[in-house]
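Visitor: predicted model and sequence follow; I will ask about them next.
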Amino acid sequence: MRASGKRTVVWKVVCGGAVLLLVPIMILGAQNPINHAATRPDHSDPLLRTRHYHHSLYEVRRTVQETISTLRTYGGHWQTVPEEGLVPLGLRDEPVERVIRVVVPVLVFKDDLTITLHGNSKETTLDVRSASRVGKGDFGENRRHILQLLQALDERLKP
């Protein structure tokens, strides 16, 4: 085979490989055209519904923080953003809202996770929102972040 024939074959293999790589990415992008996901009480996906735990806000908050320190994505640890100011503990019966912010590594990017807790000394509801910092589509990554967290919490807290 001549040198120009070998170059043609190599070129065809490279182009074919690129097409095989790009087509699934384009399909995933078309199926996931948004760059965020969130739980809510009436979500059509039962896995993404608001969680209700029969534990105090203090217990749930502590469990969330312990759980976050164990989670990893693509080899990188999730990191809690430090809270500022006075923090209500939720040890009494009056309702308290707490927000926990988390940074989730995704290869060279970072996604932001916001965990909102509403509760008192007896029960707590938990909602999660995950959003990509860049891009118009996330290929379902933010949904996976939420499900990873909720699965770990459900195992520990039993909703």
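Guide: The structure has been received and is ready for your questions.

Visitor: from here on, just use CA atoms for contacts and neighbour counts.
Guide: OK.

Visitor: for residue 9, see how far away residue 144 is.
Guide: Per Cα to Cα, to the nearest Å, residue 144 is found 40 Å from residue 9.

Visitor: ok, residue 51 touching residue 119?
Guide: No: between residue 51 and residue 119 there is no contact under Cα atoms under 8 Å: 11.6 Å.

Visitor: the two: who's more crowded?
Guide: residue 119 (29 against 20; other Cα atoms under 10 Å).

Visitor: contacts only, for the residue nearest to residue 61 when sequence neighbours are not counted.
Guide: Using Cα to Cα, 6 or more residues apart in numbering and skipping the chain neighbours, the partner closest in space to residue 61 is residue 117 (7.6 Å). Counting by Cα atoms under 8 Å, 6 or more residues apart in numbering, residue 117 makes contact with 57, 61, 96-99, 124-127.

Visitor: out of the residues you listed, give me the two with the largest separation.
Guide: Using Cα to Cα, the contacts of residue 117 span at most 14.0 Å, a distance reached by 96 and 127.

Visitor: how about the helix or strand harbouring the residue nearest to residue 61: buried residues?
Guide: Per DSSP states H and E, residue 117 falls inside strand 109-119. Neighbour counts using 16 or more other Cα atoms under 10 Å place 110-119 of strand 109-119 among the buried residues.

Visitor: next, the one to line up against it:
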Amino acid sequence: MPHIVPRKNLYAPRPRPIGEMNVTPFIDVLLVLLIMVILASPQPVNVTPVDLPGNDPITPPLPIIERNTIGIDAADRLRWNGAVLTEPELRAQVSAAASRDIKPQLLFQPEALASYDKAARTIALMREEGADYFAFVGNEKYRDFDQ
């Protein structure tokens, strides 16, 4: 004979009220409010403060910097802004440029077939004469070599 286990009737009236509150709607409302706060808050941004120049009449305008191109052609001739000159003439030009108050920018642009020795001696000449504002130009043409 099977053993019968007596169970309480779950639907029977209880002598006291249920002491538990249903918190599911409360949690739903809190989640909605949390999402609203996240969406309404400003996004953090990396800011680097930069002082931009204004229209201050006291501040003088920036000087226009002169640019001079020093080149070496395939025949190892020196050029100053396209004009052929000798090494002493180039030394005089670089020395005059280095002694100015507003130093011009010296752009060194040798041709592809210019000798390395002539280019190295020209760079040494500019260094000896005190050319501080110096740049290599046109090197991007030689970044890919044909094989």
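Guide: Yep, it's here. Predicted model, so just to flag it, every value in this text is computed and none were measured.

Visitor: after superposition, what is the TM-score?
Guide: The TM-score (TM-score structural alignment, normalised by the length of the second structure) is 0.24; 55 aligned residues with a Cα RMSD of 4.2 Å.

Visitor: and the strands in the first structure?
Guide: With DSSP state E, the ranges of strands along the first structure come out as 36-38, 51-53, 72-73, 76-77, 79-80, 96-106, 109-119, 124-132.

Visitor: what lies in contact with the first one?
Guide: The contact list for strand 36-38 of the first structure (Cα under 8 Å, 6+ apart) reads 48, 127-132, 138, 142-143, 146.

Visitor: tally of neighbours for residue 135 of the second structure?
Guide: Residue 135 of the second structure has 11 nearby residues by other Cα under 10 Å.

Visitor: helix, strand, or coil at it?
Guide: strand (DSSP: H, G, I helix; E, B strand; the rest coil).

Visitor: OK, contacts around it?
Guide: Contacts of residue 135 of the second structure (Cα under 8 Å, 6+ apart): 105-108.

Visitor: separation between it and residue 80 of the second structure?
Guide: 14 Å.

Visitor: what about residue 96 and residue 127 of the first structure, which has more around it?
Guide: residue 127 (21 against 17).

Visitor: hmm, back to that, adding distance to residue 67 of the first structure, write the contacts of strand 36-38 of the first structure out as JSON lines.
Guide: Output for these, formatted as JSON lines (distance: Cα to Cα, whole Å):
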{"residue": "48", "distance to residue 67 of the first structure": "18"}
{"residue": "127", "distance to residue 67 of the first structure": "15"}
{"residue": "128", "distance to residue 67 of the first structure": "14"}
{"residue": "129", "distance to residue 67 of the first structure": "17"}
{"residue": "130", "distance to residue 67 of the first structure": "16"}
{"residue": "131", "distance to residue 67 of the first structure": "20"}
{"residue": "132", "distance to residue 67 of the first structure": "21"}
{"residue": "138", "distance to residue 67 of the first structure": "24"}
{"residue": "142", "distance to residue 67 of the first structure": "17"}
{"residue": "143", "distance to residue 67 of the first structure": "18"}
{"residue": "146", "distance to residue 67 of the first structure": "13"}
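
Visitor: ok, the residues you listed vs residue 25 of the first structure, which is closest?
Guide: residue 138 (10.7 Å).

Visitor: okay, now residue 105 of the second structure: neighbour count?
Guide: 18.

Visitor: number of residues surrounding the closest residue to it other than its chain neighbours?
Guide: Spatial nearest neighbour of residue 105 of the second structure, excluding adjacent residues (Cα to Cα, 6+ apart): residue 67 at 4.7 Å. Residue 67 of the second structure: 14 surrounding residues under other Cα under 10 Å.
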